[in-house]
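Undergrad: Provide a 3D model corresponding to the input given below.
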Amino acid sequence: MDLPGPPLPVDAVLPRLVAALTEADAAVLQAPTGAGKTTRVPLALLQADWLGDHGILMLEPRRIAARASARRLAGQLGERVGETVGLRVRGETRVSRRTRIEVVTEGVLTQRLLRDPGLEQGRTVGVVVFDEVHERSLQSDLGLALSLQAQGLLRPDLKLLAMSATLDGERFAALLDGAPVVTSEGRTFPVEARYLGSPRPDASGRAPRIEDAVSAAVRRALEDEEGSVLAFLPGSGEIRRAAERLEGTVPRDVTIAPLYGDLSARDQDTAVSPAPPGTRKVVLATSIAETSLTIEGVRVVVDSGLARRPRFDAGSGMSRLETVRVSRAEADQRLGRAGRIEPGVGYRLWSEVEHAALRPFAPAEITQADLAPLALTLAAWGAAPDELRWLDPPPEAAFEAARELLRELDAVDADGALTDHGLAMADLPMHPRLAHLALRAREMGRAGLAADLVGLLSERDLFRYAGRLPDVDLRLRIEAIRGARDLSHRGARLDRGALHRARQEANRWRSAWKATDTPGDLDWAGPLLALAYPDRLGQRVGETAEGARYRLREGRAVLLDRDQPLADAPFLAVGDLDDRRGGARVFLAAPLDADDIESLFADQIVEDESVGWDAEAGRVVARRVRRLGAVVLSEAPIRDPAPHLVTAGLVEGVRQAGLGALPWAKETRRLRERMAFLHHHLGADWPDVSDDALLDGLEDWLGPYLAEMSRLSDLGRLDLGMVLRQLGGSRAELDRLAPSHVTVPSGSVRPLDYSDPDTPVLAVRLQEVFGLEQTPRVLDGRVPVLMHLLSPAQRPVQVTTDLASFWRDAYFDVRKDIRGRYPKHHWPENPLEATPTARAKRRR
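TA: You can find the predicted model right below:
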């Protein structure tokens, strides 16, 4: 196989790979980083007889990797990007009629499949190459699932190739119906791993910042080793701070080069290009440098062991970037970057013990991400998740939460079918929230403002926080993106890079929509933000020591710091929240009013009779309420609410106040204890009258007796004993099995105490049971009562369940004691023959 350029390790298996795809409609190429699969495989496939005049679509996980790959492929052919090798990423398209190999990011494939499910428009695609599939991005998994179905239903001649740098190729082969696996050994030099241990707390117990530890390790590497250094940090913030710490502390011939996704293409190219002769370079990179990219001259790696990944919380409806430990596979990928040109060294900021505890692979993004884009894509594609083939299917709960959001955005109907509006949303390469905002705003004649908001909300905030929270008002950002305001205030610095990228994205959409600014359109910022985040529409409901308290449409309470200018706004559209520190706090918002809500969400506002419990007043309160979820737009009292709603409200009041709110007379409590005793011993034959059971079933056993009651004070009219008896069991059986009283030999009728469900208690003076040979029993003789035998002063002198044994063994010792204390009372030597008495009987 004749390929341009110097040979690479993967070349040895390329004939086998092409042959495998000749026989099968899919294959897996397993080749380590540095084998050359990204830059050699497309050129080899271009020469395959089965490809004919068809094209090659190669997916890369990131824009920086796509640009670098397209540039290297074109360079091998002696061409520029846009000729045989084309590029298509967000905001940049370089293709022509000559283009046979098109390098795209994963989202571009999804959009193309929706418009052209057979991949036949223009130059027909003959093979789709999924590069770096081991990274398991959501878009890659989705693109592979859609391509498999397109292949099965529309294009049996379409071939699929999954390329992986790790040892999980067999899983992909199984997904591709047992596709052949071609393995390249690659060519890497040995890399020595040096474990430096995790950064230790200082004398004050405070853990050092990771950028400090990485900077120290970089300086050590520059002193001990030759060659350029690639250092991995979790995010752009840590990279900027590490660069600041290294400036002026490294030799003059060392250049510091940041590398992360938000950098301009020029700055990214600078980072990956070779260091000038006689100099070295320190590249401070995020995980984008793990694979796909070749950074010339690197023979030393410094690895923080951290990465930043999005994690979606279906309960809050938000995705958050979390800093997490890398997997062993990722750590090995990073280490291997030092062995591309010669033996290398890798400094790991953790211990060997910690390394052994790392998880083998990183979790698939589909298991943790915001699934709203995926749900919209599947609705547009016309398939449910269980109709597609996945390595890991989308989690059911998260997917249903995503579908619910799409319903709120009018993208799907109640049955989950795509609406015309949803179809238009799916055609826009942006998050469904922003697509809904953009389409509705353009209908309102606010396309310019929509473009600005898409630019701002697609990018991280324009502030770099420094201590206090900057002004959260979205309108200030809009003024900044339009060049009308400097945001350097409230202790925050303007992120010029974020501003540039947001403005660039806004201008792209302004151009596409031919949009202009409309006078006074800043007043529409809140309403348009509410369109994107209808679940985060907030109503001010009070304040705390920390700030204004808002209740969101979906029911949660959030806080807005009291010194924020928007803290008095009655309604807010909330664009960003931070709930990592206990109570959720508003980070980005814009004001709107009740009329805006009425206009935007008229078809979703409901009017109902709200009958609830007012704990402070101790009564049921009935109102007619117009609401949007938990946001109350208006309310008025109802004079004659439906009786069943009043009863439900009073039941809720009892539930909140507890059973102590009911009129428990002494006899009623004893009745309940007797019933509890029978349930304890006889089970379901008798009702459960425990606190939990009664509270759980209030509606059933208490509700029918609350007619014409609406206050806790009304409960005093209840005949609670009668209500309890209706729960079950006949009164005759109750009295027979668990009598309330027993008659003792003296003729007195004494109550039984059933407060302990195991054993009832009979408290009686000793003199009243003279002549009683056996202990009384209940429950048809199965349970003896516990007798508390009392002195004339009503103090226990003996506790027993075996009266016969007491008379025989213990009575005489008791007699000696109480004769001395109660000498005027009669204490016979033979109590079984003595006359019982309820009165004090003087001795003669």
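Undergrad: make it CA atoms for all contacts and neighbour counts henceforth
TA: Will do.
Undergrad: Tell me the spacing between I256 and Q268.
TA: According to Cα to Cα, to the nearest Å, I256 and Q268 sit 12 Å apart.
Undergrad: OK, contacts around the most centrally placed residue in the chain?
TA: Nearest to the mean C-alpha position of the chain, by Cα atoms, centre = their mean, lies D313 at 1.8 Å. By Cα atoms under 8 Å, 6 or more residues apart in numbering, the contact set of D313 is S319, D370.
Undergrad: going on from the helix or strand where R442 lies, what's the next piece of helix or strand?
TA: Using DSSP states H and E, R442 falls within helix 432-443. Next along the chain after helix 432-443, taking DSSP H and E as the criterion, comes helix 447-457.
Undergrad: Need the contact partners of the helix holding R442.
TA: By Cα under 8 Å, 6+ apart, the list of residues contacting helix 432-443 reads 372-373, 376, 406, 409, 424-426, 428-429, 447, 449-451, 454, 457, 528-529, 531-533.
Undergrad: Emit the ChimeraX select command for whichever of those are buried.
TA: Remark: buried members of these, expressed as a ChimeraX selection using 16 or more other Cα atoms under 10 Å:
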select :372,373,376,406,409,425,426,447,449,450,451,454,457,528,529,531,532,533
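Undergrad: Between I256 and Q268, which contacts overlap?
TA: Counting by Cα under 8 Å, 6+ apart, nothing touches both I256 and Q268.
Undergrad: I'd like the structure of this one too, to check against the first:
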Amino acid sequence: MEQRHKQALPVDGLLPELLERLSEQMNAVLIASPGAGKTTRVPVCLLHAPWLEGQKIIMLEPRRLAARAAARYMAASLGEQPGGTVGYRVRMDTKAGPHTRIEVITEGVLTRMLQADPSLEGIGIVIFDEFHERHLHSDLGLALCLQTQAVLRDDLRLLVMSATLDAEPVAGLLGGASVLVSEGRAYPVQTHYAPKRVEGRMEDAVARTAADAMDKHEGDALVFLPGAAEIRRVQGLLGSLGLSPNVRVMPLYGSMPPDAQDRAVAACAEGERKIVLATTIAESSVTVRGVRIVVDSGLSRVPRFSARTGMTRLETVAVSVASADQRRGRAGREAPGICFRLWTETEHRALQPQSEPELLGADLAPLALELAVWGIADPAEELAWLNKPPAAAYSQAQELLHELGALDAKGKPTAHGRAMAELGMHPRLAHMVLTADKLGLGVIACELAALLSDRDPLRGSRSIDMRLRLEALHGHAIGGAVMDEAAAKRIAAEAREWMRAAGIQPASPGNAGDNGQIGNNGTASKAESAGIPISSSTHIDSIGLLIALAYPDRIAKRRGDGRFLLRNGRGAAVQELQPLSASPFLAAAELEDSGSDSRILLAAPLTPMEIERHFGDQLEVETEVQWERAAEAVRARSRVRLGSLILKEGILADPDPELVEEALLSGIAEQGLGLLPWTKPARQLQARIELMRSHNPSWPDVSDETLTASLKKWLSPYIGGMRSRNDLSKLKMAEIIESQLSWQERQQLGEEVPTHLTVPSGSRIPVDYSDPAAPFLAVRLQELFGLRHTPHIAGGKLPVTIHLLSPAHRPVQVTKDLASFWQHAYFEVKKDLKGRYPKHYWPDNPLEAAPTNRAKPRA
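TA: Predicted coordinates for the structure are as follows:
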């Protein structure tokens, strides 16, 4: 071991230049190929730099496995164990002491250190290793360190290291930092592409390729797969392919226990070989001993946040060229190797050069909370970034933090928000744990937080009920589903860690009662022996409330057939019929964003009482007063609403009169003026006024269009207390329309556009104004004897159309020129009428004859 550590590595020749550059400048960029030794050589080299002056070196690693491995390797090179000169600090595992000078940490730990001490007192340099992976916390850490360097610590040095990185933008961000390049030590690797696009299940092709490669080539195999589910499937397939008895199949992914990860990367015992099935955890930083074969599925799983839905989903994507090259390089770390890529050369040419930075597609709620606590109002303007946070996603993150009570109205962190940030959990889970602790539900909230942060440990269960996972965690057998014991231990350890961070004490086993743990018939001791925190059996039904605290936007109300409406207005559905399908309310912990209705994957029931009690300050009491077309009446309802969800609804007996009037007018506008009780005189009056307006635009406009558009102005004074069409029937429309006129206009209207005309017989005949442009008079012909010319109205401007009627009131002629009628048409009409009405008076000279409204004139 010692001898191996003292072997020359490619980066060794570059170390003197690196020391010189860092003595002259505050920042530098080091590009070193895989196997160059940058991770383990550089920190040890910098230990005795004069500018360090006994201060510590902090090195960031993107993964816990890499952090532990790097610390152990460096400690061994110094003849020590981790915790001496070299230590590490990752979540739930720390080995560092008072004499530790090199501390390897994961990226989130740096954020906590900066929040606790923005000046990073006692730290001389921060090294960002494997920066090409561009995790959100590494981008955030670099942005905060640059501000610390600019404002508080002009002596703080920053070093960015990577194997595959476009160095110039990073060097520019670091103020024109020097760029040093080391080629690294890599053995040749043969690369084989698939002859054609892989068809069928990807896992089948991966298993066949790995088994065949182990038969034909020496060394161990490292197989890259997108996630733990694919790893389990390939592991099962390999077990049926008749591998040699000396070949072990070992998974390697982030949520595995540390000791299992260490076994996977360690060298095999003499005479043994291994196939390591890994996610991107093995892509860089870590050397998996003995690997000569790489089988690459070409896929990785990345989180994608949707600003449209407010949800993060894991998306399987094709790797970038840089990632594919990193994976291939794993086969040439210790000897010549071979790489099998399960995609064609044509497909390879279409891959993106670099992976997209996590910052551009992630949920930014954790980032927004950290920046608020740091004191940043506008991250795009106040901090230096390689890529600025997307404005839409950042704004949505701030809205969530407001909803969780982490930010005040001015965007400043509240005391609750600062406490959330100190926990180091996602803001949703931190809010849930802190709030639950005040309700006496702290222990079970930590268990739930650990479950939600891990993959589903309940294998074989189709149930979406989150309560079953808590029960299974405490030893209950759930409908044939099996609890993954390794996952249970990991979840229990994480729950205890968060209980410690939040200052939550588990209940004592001796004081069961309400604080006793879940389970009976010996289950308690089993759970206790597994290290599972003790939570209350009476608290299991509070899971829905706890989920709602973490995901208030995912409170859902049933709307039938397993379909639900979320508080944010989106739809969601339970795909298979199960008990929770009928729950009136759910809180969804996990959703799969797919189409118009998201698929509910994990949830628990929630009661209206819990919603009212714990979300009362977010409830809106809404009064709805609106016109109902079917009833032709105004209906008033009172609603209690949580976002898009209506919790209560009832008839409002005494609504605001102004709202009633507004709704009534709205109904009239919607259905038309036909709702009003128009009489013929009212319509005639409207037409007479319109006729006057056609000759004089200063007259009021009382057309239907204008009346509809100005209902409030002319109708409001007359509808007080009215709610329905039946009430409206009491209106006197002629009086209402006439009220639009002044006294002078009323007089002028009566004179110039009269309602009746007196004809020669003495009869007062009504004028029909249904067509204001052509008013007409329907009168029996005999009553007009002696009238030489057509009557005119509107100050003599408009002739009245004469509808001449028979004695039986049947129309016989229509004319606007009465004189012409007497001269030409009368005699033909006379012949016809005389034949039909022989007893009536039909003079030869109508202009000299006496008019009559009888059969014959009076003697």
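Undergrad: do you know how far the residue nearest to the centre of structure 1 is from A402 of structure 1?
TA: 11 Å.
Undergrad: Check S304 of structure 1 too.
TA: 34 Å.
Undergrad: Repeat that for A329 of structure 1.
TA: According to Cα to Cα, A329 of structure 1 stands 31 Å off from A402 of structure 1.
Undergrad: Next, the contact list for S228 of structure 1, please.
TA: Contacts of S228 of structure 1 by Cα under 8 Å, 6+ apart are A275, R280, K281, V282, V283, G297, V298, R299, V300.
Undergrad: Now for these, which sits with the most neighbours around it?
TA: V300 (29 neighbours; other Cα atoms under 10 Å).
Undergrad: ok so that one is a strand residue?
TA: Yes - with DSSP: H, G, I helix; E, B strand; the rest coil as the criterion, V300 of structure 1 is part of a strand.
Undergrad: Tell me the residue in structure 2 aligned with it.
TA: Following TM-score structural alignment, the counterpart assigned to V300 of structure 1 within structure 2 is I293.
Undergrad: I'd assumed A331 was in contact with that match.
TA: Yes - between I293 of structure 2 and A331 there is a contact at 5.4 Å, judged by Cα atoms under 8 Å.
Undergrad: anything in contact with each of those two?
TA: L222, G337, I338, C339.
Undergrad: Counterpart of the last one over in structure 1?
TA: Think C339 of structure 2. Under the alignment (TM-score structural alignment), C339 of structure 2 pairs with G346 in structure 1.
Undergrad: Would you double-check that that match falls in a helix?
TA: No - counting by three-state DSSP, G346 of structure 1 is not found in a helix; it is strand.
Undergrad: And the contacts of the longest helix that structure 2 contains?
TA: Longest helix in structure 2 by number of residues, with DSSP state H as the criterion: helix 485-502. Outside helix 485-502 of structure 2, the residues that touch it by Cα under 8 Å, 6+ apart are 92, 255-257, 423, 433-434, 442-443, 446-451, 454, 457, 473, 505, 530-533.
Undergrad: Report the buried residues of that helix.
TA: Per 16+ other Cα under 10 Å, helix 485-502 of structure 2 contains these buried residues: 487-499, 502.
Undergrad: centre of the chain versus it, how much separation?
TA: Mean C-alpha position of helix 485-502 of structure 2 versus that of the full chain (Cα atoms, centre = their mean, to the nearest Å) differs by 29 Å.
Undergrad: What about D579 of structure 1, how many residues nearby?
TA: 14.
Undergrad: go on, A150 of structure 2?
TA: 12.
Undergrad: Return the residue of structure 1 aligned against it.
TA: A150 of structure 2 maps onto G152 in structure 1, by TM-score structural alignment.
Undergrad: quick one: contacts for that match?
TA: For G152 of structure 1, no contacting residues are found, by Cα under 8 Å, 6+ apart.
Undergrad: whereabouts in structure 1 does stretch 540-553 of structure 2 align?
TA: Going by TM-score structural alignment: stretch 540-553 of structure 2 matches residues 522-535.
Undergrad: ok, residues contacting the matching stretch?
TA: Against stretch 522-535 of structure 1 from outside (Cα under 8 Å, 6+ apart): 405, 408-409, 433-434, 436-437, 440-441, 449-450, 453, 474-475, 478, 536-537, 552-554, 572-575, 589-592, 596-597, 600.
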